[in-house]
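A.B. asks: fold the following for me, if possible:
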Amino acid sequence: MARLGRSFGFLLSATALSNLADGVLKVGAPLLALTFTRSPVQVALVGAAATLPWLLLALHAGALADRLDRRRIMVLANVIRAAVLMAVAVLGALGLMNLWIMLVAVLLACVSEVFADVSAQSVLPMTVAPAHLTTANGRVVSTQTIGNDFAGAPVAGLLVTLLPAAVFGAPALLYGAAGLLLLGMRGRFRPQPENTGPRLPDRHPRPESTSSGTGRRSMAGDIGEALRYLWRHRFLRTLAVSAGLLNFASAAYFGVLVLWVVGDGSRIGLDPAGYGLVMTALAVGAVAGSLVSDRVVRLFGEGRALAGLWLISALLHLVPVLLPIAWLLYPTAVVWGAAGAAANVLVITARQRLIPAGLLGRVNSAYRLIGMGGMPIGAVLGGVLGEFAGLPAVFLSAAGVCLAAVGLLWRVVPDRISSPLTSDASIPDISRSRSAPKGLR
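C.D. replies: So this is what the prediction gives:
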């Protein structure tokens, strides 16, 4: 941790607390909804409330992250969601909670999450040296996985049983503590105009960056600039589309996987506890993969590592349908989680290195809209296809889409994804031969 700096330590600690809160809220809110209604539509509204802010506000959150101090945005977002959730916890303790109050609370908390998460990814390159980005992102992703998947779920289940109001009260305290920890980060974290680049704390060298002059134009102009940048950058554009295809297919796949795996009438026949262990194995692999991602890069290079990891994930979609053996699911899940998390670290690091500092928040947001926007559609289409054509059709189709995404990426990925570009005019057209052009080396 010493080589990553004191500010990164505060950022990582705040990430741990806020993601533990995310895990409790993500699992606890749907469970709590079941105490108010058994309607599938009404319960599904909890998930809709959690994802809707990303579709509506991601681009605006990115624009603000490129205009204002990113650390202050994160602090304010944590304070707001802490206050909202604590107020709802008080209502719950007084017996005044209902489904609609809970939905409003989840919606407002997730609005704050959009602004906090966009700023968090954009502030990291201002906190650590460029050479340490892969290592830093690996630690962040592993911390997020532990909070969301390992600790959050069991804590939420316990709170729903013992003290339902604490499903909101505990995350409120965690978000508040995360906001306080962020105050320990030293330095300025606002993108600087006129090509001065960000001011890096903790004695790290300042990389060259491109300023967008965000203070001199409208927010619509800022967002338009980011969309144009992403569209003109062949590698980032292709990466976003490929990630969108992967997430679309994975949403369809995992939306119905439980029907194939769990129950007496399923093909594999695990009980719910066994399926929970499969998800735990997936999380174990994710933590391991995020921590060794920098070693994978040193062995194979950034471009080959990313394409190879995505290829492994695509092929693993076939294992449950071609080899429906219960015990085989566990090692498959470990490898699956490791490949997915390691690839995620490389993708985040690539964006942080390639996108100029003054555009990072907005282009990240545009990327995530493309990369994640198709997930609800994929889940619905997976259910429809499974209903009319059978579950194997869903699994094989998802694997095919994932392989197509890998092929699309392979045509443009450079062997090395390294230093940031120095100006909008230098956006390269990456060679189909996969050799990195001069602008990226």
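A.B. asks: when you work out contacts or count neighbours from here on, use the C-alpha atoms and nothing else.
C.D. replies: Noted.
A.B. asks: all helices of the stretch 301-441 of the chain, in order?
C.D. replies: For the stretch 301-441 of the chain, the helices defined by DSSP state H, counting those that start in this stretch occupy 302-316, 319-322, 329-354, 360-372, 375-389, 391-410.
A.B. asks: with the stretch 1-150 of the chain instead?
C.D. replies: For the stretch 1-150 of the chain, the helices defined by DSSP H, counting those that start in this stretch occupy 6-33, 40-65, 70-93, 99-123, 133-145.
A.B. asks: closest to residue 322 out of those helices?
C.D. replies: With CA to CA as the criterion, residue 322 lies closest to helix 133-145 of those, at 28.5 Å.
A.B. asks: so what does the closest one touch, helix or strand wise?
C.D. replies: When contacts are defined as 3 or more CA pairs under 8 Å, 6 or more residues apart in numbering; DSSP states H and E, helix 133-145 sits against helix 6-33, helix 272-300, helix 329-354.
A.B. asks: in JSON lines: these, plus mean neighbour count and distance to residue 163.
C.D. replies: Below are the helices and strands packed on helix 133-145 laid out as JSON lines (neighbours: other CA atoms under 10 Å; distance: least, CA to CA, whole Å):
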{"stretch": "helix 6-33", "mean neighbour count": "23", "distance to residue 163": "11"}
{"stretch": "helix 272-300", "mean neighbour count": "19", "distance to residue 163": "23"}
{"stretch": "helix 329-354", "mean neighbour count": "23", "distance to residue 163": "32"}
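A.B. asks: would you turn the ones you listed into TSV with distance to residue 83?
C.D. replies: Formatted as TSV, those follow (distance: least, CA to CA, whole Å):
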stretch	distance to residue 83
helix 6-33	13
helix 272-300	30
helix 329-354	30
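A.B. asks: next, the structure of the following sequence, for comparison with the previous one:
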Amino acid sequence: MGRSFRYLLAATTSANLADGVLLTGAPLLAITLTRDPALVSLAGVATTLPWLLLALHAGALADRGDRRRIMVVTAWARAVALAGTAVAVAMDALSLPLLLAILLISGACEVFNDTAAQSVLPMTVGKDDLGRANGRVIAAQTIGNSFVGAPVAGFLAALAPAALFGAPALLYTAAGLLLLGMRGRYRPATVSTAPLRQDIATGLRYLVRDRRVRDLAVAAGVMNMCSSAYLSVFVLWAVGEESVIGMTAGQYGAVMTVLAVGAIAGSLLAHRPARRFGEGRPLVVLWTVNGLSLLLPVLVPTVPSVYVTGLLLGATSAAGNVLVVSFRQRIIPEELLGRVNSAYRLIGMGGNPLGAALGGVVGGVAGLPVVFVGAVVLCLTAMPLAARALARTPEPVAV
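C.D. replies: Here you go, the predicted model:
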């Protein structure tokens, strides 16, 4: 892996550290503007809503233009927006509508940046190095978002609230500058001149017709929905004197650190079994362990079992993500990669809000164990679908 990948990795690290600071810092500023829970929750909505609204368009544009340039422009657009917001905070002129508007702008830039990033990586390394390269990128994302970003945001909030936007602005600026160090071609060799809507339809049609990608997307969507349902109510099982496990808030917070450790290890090691066995068998094993590990705190309701589960979830989720992303990058044609990736992520991640809602409803009506066991059973039902997808031999797909 050469110069271009090293610059891409450095830019990814800088941008994800900015993401981590902003993800934690925005709610901290929101509660200084309002104590209404519904209004505070809008900060999270504003950050994630652009994925539902713009993902398909971002994929189509990534297949038309210079993917590195898209990343540079979106990094600097976020830097400008956040720098202006930092000035507003320093002048005590920040309002909730302004905060939400800035988070929407930043979220929209993230959609275009991340979609282009997944599509540009195969243009910087060979196919044999995709697993190792994706592992390093996902490890950098985990470190920035989970390990470093959150504590840095807490420090900045106490030191100077304006820095919660100023620091990410500098980091996004640095990310854009690092991307300029990449050398090579980052525009697809074949570029469509059809209307944007037709390009989006082509990407969706490819996903539907390629059973490997489609089956993986459905399996990932089922697993994400189940995990979301489980995690939405697990805190009631784990934390507090009335809970089954009886963890303190501090102990529960440490689970995220353990999960991040597992994620870094899993992302860095995932390419090794893939080199020997291919993506298929390792991915099915990882996803099966991921689903079964959710049973551990239910069958053995102790604090250590929660930490073991966190470690397993982090490692298997990250390693599985490396294998799936590498598989898609290897089989999807370069000129369609942005569109198909964005369509895949809509299906794969679309079950998260549904799962969270179902977890709350089912837990209230039937009890928490029903949610937990049901989530595991549904996760396991997705395994044959994933195995079938990865067992298929490569086949041409007409679009």
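A.B. asks: now the TM-score, please.
C.D. replies: Superposed pair, TM-score by TM-score structural alignment, normalised by the length of structure 2: 0.97. Supporting alignment: 399 aligned residues with a CA RMSD of 1.5 Å.
A.B. asks: just the helices of the stretch 301-441 of structure 1: most buried one?
C.D. replies: For the helices of the stretch 301-441 of structure 1, the largest average neighbour count (mean count of other CA atoms under 10 Å) is found in helix 360-372, namely a mean of 26.
A.B. asks: angle of it against helix 99-123?
C.D. replies: If you take axes from the mean of the first three to the mean of the last three CA atoms, to 10 degrees, helix 360-372 of structure 1 sits at 120 degrees to helix 99-123.
A.B. asks: average offset between helix 360-372 of structure 1 and structure 2?
C.D. replies: Superposed on structure 2, helix 360-372 of structure 1 shows a mean distance of 0.4 Å to its aligned residues (mean CA distance after the TM-score superposition for structure 1).
A.B. asks: counterpart of that helix in structure 2, which residues?
C.D. replies: Using TM-score structural alignment, the residues of structure 2 aligned to helix 360-372 of structure 1 are 337-349.
A.B. asks: aligned partner of residue 44 of structure 2 in structure 1?
C.D. replies: In structure 1, the residue matched to residue 44 of structure 2 (TM-score structural alignment) is residue 47.
A.B. asks: scratch that, residue 256 of structure 2 is what I was asking about
C.D. replies: For residue 256 of structure 2, the residue aligned by TM-score structural alignment is residue 279.
A.B. asks: correct me, but its match touches residue 333?
C.D. replies: Yes. Using CA atoms under 8 Å, residue 279 of structure 1 is in contact with residue 333, at 7.4 Å.
A.B. asks: residues in contact with the match of helix 360-372 of structure 1?
C.D. replies: Contacting residues not belonging to stretch 337-349 of structure 2 are listed as 51-52, 55-63, 115-116, 118-119, 199-200, 203-204, 206-207, 213-214, 217-222, 224-225, 328-329, 332 [CA atoms under 8 Å, 6 or more residues apart in numbering].
A.B. asks: mind doing that once more with 7 Å?
C.D. replies: Applying CA atoms under 7 Å, 6 or more residues apart in numbering, the contact partners of stretch 337-349 of structure 2 are 55-56, 59-60, 62-63, 115-116, 119, 200, 203-204, 207, 217-218, 220-221, 224.
A.B. asks: buried only: go through those residues for me.
C.D. replies: 55-56, 59-60, 62-63, 115-116, 119, 200, 203-204, 207, 217-218, 220-221, 224 (16 or more other CA atoms under 10 Å).
A.B. asks: how far away is the aligned residue in structure 1 for residue 102 of structure 2 from residue 397 of structure 1?
C.D. replies: Aligned counterpart of residue 102 of structure 2 in structure 1: residue 105 (TM-score structural alignment). Separation of residue 105 of structure 1 from residue 397 of structure 1 (CA to CA, to the nearest Å): 37 Å.
A.B. asks: next, count neighbours for residue 186 of structure 2.
C.D. replies: Neighbours of residue 186 of structure 2 under the rule other CA atoms under 10 Å: 20.
A.B. asks: residues in contact with it?
C.D. replies: 66, 67, 68, 120, 123.
A.B. asks: farthest-apart pair in those residues, please.
C.D. replies: Within these, 66 and 123 form the most distant pair, 11.3 Å apart (CA to CA).
A.B. asks: quick one: which of the two has more around it?
C.D. replies: residue 123 (19 against 16).
A.B. asks: once you drop chain neighbours, what's closest to that one?
C.D. replies: residue 186 (6.6 Å; CA to CA, 6 or more residues apart in numbering).
A.B. asks: what's the matching residue for that neighbour over in structure 1?
C.D. replies: Mapped onto structure 1 by TM-score structural alignment, residue 186 of structure 2 lines up with residue 189.
A.B. asks: in which helix or strand would I find residue 206 of structure 2?
C.D. replies: Using DSSP states H and E, residue 206 of structure 2 maps to helix 196-209.
A.B. asks: and that helix with helix 337-366, angle?
C.D. replies: Going by the same axes, to 10 degrees, helix 196-209 of structure 2 makes 70 degrees with helix 337-366.
A.B. asks: ok, average deviation of helix 196-209 of structure 2 from structure 1?
C.D. replies: Compared with structure 1 after fitting, helix 196-209 of structure 2 deviates on average by 0.6 Å (mean CA distance after the TM-score superposition for structure 1).
A.B. asks: in that helix, what's buried?
C.D. replies: 199, 200, 201, 202, 203, 204, 205, 206, 207, 208.
A.B. asks: where does it end up in structure 1?
C.D. replies: Going by TM-score structural alignment: helix 196-209 of structure 2 matches residues 219-232.
A.B. asks: off-centre distance for that stretch?
C.D. replies: Relative to the mean C-alpha coordinate of its chain, stretch 219-232 of structure 1 is positioned 21 Å out (CA atoms, centre = their mean, to the nearest Å).
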